[in-house]
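1. got a predicted model here, sequence first, then my questions.
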Amino acid sequence: AAALEGQCAQATSDDEILLFGSFYCVAEALEWLARRSTEDAANGIAG
């Protein structure tokens, strides 16, 4: 999750972040994305 936060901090709106690795890594990233989407929606931020 910390690595994703770091990449999102550096990325621009034109960038895409590609994640690959073990099922464990990808599952953690999907959980992080779901949490972030929920938090953004609660704060009125459209993704």
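-> Alright, I've got the coordinates.
2. okay, CA-based contacts and neighbour counts for the rest of this
-> OK.
3. where along this structure do the helices fall?
-> Residue ranges of the helices in the chain, as given by DSSP state H, are 2-10, 23-42.
4. mean neighbour count added to these, as JSON lines?
-> What follows is those, written out as JSON lines (neighbours: other CA atoms under 10 Å):
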{"stretch": "helix 2-10", "mean neighbour count": "11"}
{"stretch": "helix 23-42", "mean neighbour count": "13"}
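5. distance of residue 28 relative to residue 2?
-> Applying CA to CA, to the nearest Å, the value for residue 28 to residue 2 is 11 Å.
6. comparison target, given below:
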Amino acid sequence: MYILVDDLNLLLLLIDSETDELLHWKQCRSIGHLESTIEVWMQMI
């Protein structure tokens, strides 16, 4: 799995690395929220 980050739109996409399928996405409220969400997701994968 990998995470695509769109920091302009504060959007995170969790992608399956074998199929390139979108597994989950999250619209964040701020850069701080984006960064903390990335940290949580990194622990999950």
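-> All right, it came through fine. Note that the coordinates shown come from a computational prediction; the quantities given were computed from them, not determined experimentally.
7. overlay the chains and give the TM-score.
-> Between these two chains, after superposing, the TM-score reads 0.40 (TM-score structural alignment, normalised by the length of structure 2); 24 aligned residues with a CA RMSD of 2.1 Å.
8. start from the N-terminal end of structure 2 and give the strands.
-> Listed in chain order, the strands of structure 2 (DSSP state E) span residues 2-6, 11-15, 22-27.
9. reformat these into a markdown table and put distance to residue 33 of structure 2 and mean neighbour count next to each item.
-> Formatted as a markdown table, the entries for the strands of structure 2 read as follows, by distance: least, CA to CA, whole Å; neighbours: other CA atoms under 10 Å:
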| stretch | distance to residue 33 of structure 2 | mean neighbour count |
| --- | --- | --- |
| strand 2-6 | 12 | 14 |
| strand 11-15 | 10 | 18 |
| strand 22-27 | 9 | 12 |
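10. need those in TSV (columns: distance to residue 40 of structure 2).
-> Below are these laid out as TSV (distance: least, CA to CA, whole Å):
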stretch	distance to residue 40 of structure 2
strand 2-6	11
strand 11-15	12
strand 22-27	12
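11. quick one: closest of those strands to residue 42 of structure 2.
-> Judged by CA to CA, the one of these that comes nearest to residue 42 of structure 2 is strand 2-6, at 8.3 Å.
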